[in-house]
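K.L.:
sequence? don't have it. structure:
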């Protein structure tokens, strides 16, 4: 790809004998697109000694192999037009019913929309010339929408993308009027290849925003055009538990991230102070379990009819874990739920619709057993639970293992030993081989009580609906995709947090990939692998730690994408505030890079939401200048240099446009040298810095070493 970028894609394709005729898949890198088949074929020489030619290179093999290595592959038509709301359109092939010819269509000026008046062609250069040079109407559509004759730019379009050979033939730019979001917003084929990405850059460059956009793209294959729609979709995916977010810190460890031992109270409704240590999954294992469940889930098409809005939800235990496993297994096999409370008595009679009657009869016939659960739990199971209600079967207090819909009324069926005699028929909607964390669908933990109604406010119906959604078995690449976002990934000890799992996150070692691996977890003693429909996005503030200091094993397993300050994004804020913010940011960063390094530059996010001069002043006072103090370890002379403060001859004090400095005399009789006291300039009457502060910042230059800059050694 470096060679392709250096010589140009047209020269690259010509040099290695590749035609543009069937190019539709590209590698996306830093908003540039490289033809996937050609890149793969040329790279083949490093394995076999000679590149593949166009005849011997398989495009499908090429893109699948590249995707398995973690590259982003996008599908791109030869001609794309982008509407003002960001949606992609393209000319479409249509079949002429009279001639059976399949071709693109455009119409001469003044012609009608009838097929017989259209000009048909399979020559993309001719079609592009008609659209962009001759300004004729071309048959265009957006996805599955109806096709229409449209012109460019007309009233609808703001930008376009042309395949490089077409752009060259027309003498036009390959793309114009679109940003990176639109460049990458077209279809991304679901290859099943997982992504491990780290977005790194200085503070304030929008890394968190980029993670949201990337997470939605990985889940959906495309990104909404506007920010509000994007964040709404991101929130929806979070609610469905398809996106999880965690922030790393110095105390993060394997036990919190993967799995560890947690105290659990004994499963007894009669109380007791005992507890035991149980292995409990961390956030990584939890989202892996959700992704794996989606990957292995069988068809559940009948679940589409389940109504989650007009019925009650119940927690219903089916035997104690480890001692009554047969109760649960028999219930799953028999299509019922069963209650142990209520004794060996048939409660089918209509009079037991009354809770008072159930309590009365129980106390009359069972004077020795005074446990209230025999009637307080039996009656809801007998009378309050209705057909259509949803039952969630727990696995301990913090996980669940099955979900059912009640389909029948109360039945008395005597158990083998006289226990578990009370049943209701159900339709099992979800049966999990590996329990999922309870907070996937219910907020908080379950109590020890066998049966009780779950309040509506605790339910996450979006996540439950996804688990129960209708879906036919499909190839791995089309399954629900999941994303784990790790903010500040460089602030934890990665080797300590991931342990032996560092190998499992490699794309080709994922479950569902040819070289899939599993390890035995140390606490639960269960085999564990990372599914290939889970993507990992990390963010890294380079001002905190350089990439060079990261664990080498981590660096090899992630693709690093730099997120740089973008002064151009401040154009609107500059208009609102009347301050040349683009030049201000560029000047600040040039000086920081000169005096320190590029990893400590300042991002555009510090100013992008400013609406007035007052907002800019406060961003400088409360955010930018304190950050500079931290960068330069309170070396105020360098802070002053970055802010473009003009220096004064030794022995004087002055008030600058951002800073103030004054001389401090030695208060002792020792005759020590003067010292300099720096401070941020106090607010003027209008609440800001000097009226020409930003103009002077832009016009000032970095003082050269040895100049008369005011520093802590001046006057010595």
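P.N.:
That came through, no problem. All values reported here derive from a predicted model rather than from experimental measurement.

K.L.:
going forward, measure contacts between C-alpha atoms and count neighbours the same way
P.N.:
OK.

K.L.:
enumerate the positions of stretch 537-556 that are buried.
P.N.:
537, 538, 539, 540, 541, 542, 543, 544, 547, 554 (16 or more other CA atoms under 10 Å).

K.L.:
can you tell me the SS state at residue 165?
P.N.:
With DSSP: H, G, I helix; E, B strand; the rest coil as the basis, residue 165 sits in helix.

K.L.:
check residue 587 too.
P.N.:
helix.

K.L.:
what's near enough to touch it?
P.N.:
Listed by CA atoms under 8 Å, 6 or more residues apart in numbering, the contact set of residue 587 reads 697, 698.

K.L.:
ranges for the strands of the stretch 101-250 of the chain?
P.N.:
102-107, 119-121, 137-141, 148-150, 157-162, 175-176, 196-201, 243-247 (DSSP state E, counting those that start in this stretch).

K.L.:
how close does the most centrally placed residue in the chain get to residue 496?
P.N.:
Note on the chain: the residue nearest the mean C-alpha position is residue 215, at 2.4 Å, using CA atoms, centre = their mean. Distance check for residue 215 against residue 496: by CA to CA, to the nearest Å, it reads 26 Å.

K.L.:
next, count neighbours for residue 675.
P.N.:
18 (other CA atoms under 10 Å).

K.L.:
please name the nearest non-neighbouring residue to it.
P.N.:
Closest residue to residue 675 apart from its sequence neighbours, by CA to CA, 6 or more residues apart in numbering: residue 664 at 5.0 Å.

K.L.:
these two touch, right, the one you found and residue 676?
P.N.:
Yes. Using CA atoms under 8 Å, residue 664 is in contact with residue 676, at 6.0 Å.

K.L.:
comparing the two, which shows the higher neighbour count?
P.N.:
Between residue 664 and residue 676, residue 676 has the larger neighbour count (other CA under 10 Å), namely 21 against 13.

K.L.:
could you export the buried residues of stretch 537-556 as CSV, including distance to residue 203 and secondary structure?
P.N.:
CSV is the format used below for these (distance: CA to CA, whole Å; DSSP: H, G, I helix; E, B strand; the rest coil):
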residue, distance to residue 203, secondary structure
537, 17, strand
538, 15, strand
539, 11, strand
540, 9, strand
541, 6, strand
542, 8, coil
543, 7, coil
544, 9, coil
547, 14, helix
554, 22, helix
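
K.L.:
try this one side by side with the last:
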């Protein structure tokens, strides 16, 4: 199944949304089925995810209320010049940079030979004319006469071999130099490339004055080294941000039909960067959303229309019916969620991730004290009667070993005031397996 350019994983907390962005990202980049990536194991997927992140093909950010268009697309930032003056300069945002790099590959991404990884903007670019006897079709490294090179050529400089006044057949990096020899590693083009910066009629060698990295990236990319491939921009907790404030007019550009390379492609003019911008077709946006934090209907309608949604619900079978001191965690989770769905809704169920690390009864006790009960207190606004129904015994849900009712005072009885409940303070109660088993025994 081909995945959409815009995907949103949504569901209750603890259902593995952020966890599965790793599998989805690798699936998209390698253009392989999601199920196939899962079958290979999470450890391998995580290893690949880390590699692709270093290569610039995956980026991750979390949305929040203070995030803005300036951070995401473009903005103005103050800077201090060398003489101490305050200036304001345009700065590209995270998404703009990612789209720019996806459209124009960087050396580190592996789309170009690794010999250029060490190239920096401090490197010089020189055009050279390599004698035909030395210019073999298949060599990658050569030793050439230093007299063919400009004075001052040093390791790390870039050499452009010219076959005509305006065209090059290969480009290389100087690996080492001494008075007698110069070692160069080469990358040969499949066809001669026109050289931006070359001037007809000038004698060689001469220096090309322009940013070295940009020159090399563009030339090698156009020289048939391949494109960046699929890239994935992950937005965690996408519903926590102010979508209109973050995306601005670019929300329209996310549509697959409006992407660069499509017949209905749209471009917008970015005032600060002073350039036209469109979202490349090879950029995938993968978002996650916690439905317990904010309902799906509250998500910006413009964004919802442009995304395909994949629901991720609690799956008790992920726990493989694991038992700790006789407590079946899969059955325990299933019963708790069945009751939450009846008393509240399905968007506030408890995810299986809460129980993944539970290996002992002590772990289970800590999980309930520090995670499950505080979550239920938040969901039910400290309505302990409902919490008792969620955690109560199967034969009488009003009886819950973890919650006790304080003795009623004369004041409460006189004015018919509600009961007051407390969480049990005795830790030993949470270490009793029967307290958990009685929740589901006979119900499943």
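P.N.:
Cool, the structure landed. This is a predicted model, so every value here is computed, not measured.

K.L.:
coming back round to it: looking at the buried residues of stretch 537-556 of the first structure, which one is closest to residue 102 of the first structure?
P.N.:
residue 537 (43.1 Å; CA to CA).

K.L.:
residues contacting the closest one?
P.N.:
195, 196, 197, 198, 199, 211, 215, 483, 484, 485, 486.

K.L.:
for the residue nearest to residue 675 of the first structure, what are its contacts?
P.N.:
674, 675, 676, 677.

K.L.:
mind checking how far the residue lying closest to the first one once chain neighbours are set aside is from residue 677 of the first structure?
P.N.:
Excluding its sequence neighbours, the residue lying closest to residue 674 of the first structure (CA to CA, 6+ apart) is residue 665, at 5.0 Å. Spatial separation of residue 665 of the first structure from residue 677 of the first structure under the definition CA to CA is 10 Å.

K.L.:
equivalent analysis for residue 609 of the first structure, please.
P.N.:
For residue 609 of the first structure, the distance to residue 677 of the first structure - CA to CA - is 33 Å.

K.L.:
likewise residue 499 of the first structure?
P.N.:
49 Å.

K.L.:
could you do residue 201 of the first structure as well?
P.N.:
Residue 201 of the first structure is 33 Å from residue 677 of the first structure, by CA to CA.

K.L.:
repeat that for residue 220 of the first structure.
P.N.:
For residue 220 of the first structure, the distance to residue 677 of the first structure - CA to CA - is 56 Å.

K.L.:
of the two, who's got more company?
P.N.:
residue 220 (19 against 14).

K.L.:
counterpart of the more buried one over in the second structure?
P.N.:
Matched by TM-score structural alignment, residue 220 of the first structure corresponds to residue 30 in the second structure.

K.L.:
residue 498 of the first structure now?
P.N.:
Looks like residue 498 of the first structure aligns to residue 247 there (TM-score structural alignment).

K.L.:
got a list of what residue 7 of the second structure touches?
P.N.:
Residue 7 of the second structure neighbours (CA under 8 Å, 6+ apart): 284, 285, 286, 287, 307, 308, 309, 310.

K.L.:
what two of the residues you listed are the furthest from one another?
P.N.:
Every pair of those checked by CA to CA; the farthest is 284 and 310, at 14.8 Å.

K.L.:
looking at the two, which is more packed in?
P.N.:
residue 284 (25 against 13).

K.L.:
tell me which element that one is part of?
P.N.:
strand 283-290 (DSSP states H and E).

K.L.:
tell me the first helix or strand C-terminal of whichever strand or helix holds residue 391 of the first structure.
P.N.:
Using DSSP H and E, the element containing residue 391 of the first structure is strand 390-394. Counting by DSSP H and E, the next helix or strand C-terminal to strand 390-394 of the first structure is strand 399-412.

K.L.:
so which residues make contact with the helix or strand following that next one?
P.N.:
Next helix or strand after strand 399-412 of the first structure toward the C-terminus (DSSP H and E): strand 422-437. With CA under 8 Å, 6+ apart as the test, strand 422-437 of the first structure has contacts from 286, 289-290, 293, 300, 303, 332, 335-340, 342, 395, 398-414, 467-468.

K.L.:
if we go to 7 Å?
P.N.:
With contact meaning CA atoms under 7 Å, 6 or more residues apart in numbering, strand 422-437 of the first structure is reached by 286, 289-290, 303, 335-339, 395, 398-413, 468.

K.L.:
likewise for stretch 316-324 of the second structure?
P.N.:
328, 329, 330, 333, 334, 352, 356, 359, 360, 361.

K.L.:
return a PyMOL selection command for the buried portion of those.
P.N.:
Only the buried members of the contacts of stretch 316-324 of the second structure enter the following PyMOL selection, criterion being 16+ other CA under 10 Å:
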select buried, resi 328+329+330+333+334+352+361
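
K.L.:
so which of the contacts of stretch 316-324 of the second structure belong to strands?
P.N.:
Of the contacts of stretch 316-324 of the second structure, the ones assigned to strands by DSSP state E are residue 328.

K.L.:
does residue 302 of the second structure count as helix, strand or coil?
P.N.:
helix.

K.L.:
skipping adjacent residues, who's closest to it in space?
P.N.:
Nearest to residue 302 of the second structure is residue 251, by CA to CA, 6+ apart, at 7.5 Å.

K.L.:
can you confirm that neighbour is in a strand?
P.N.:
No. Looking at residue 251 of the second structure with three-state DSSP, it is helix, so not inside a strand.
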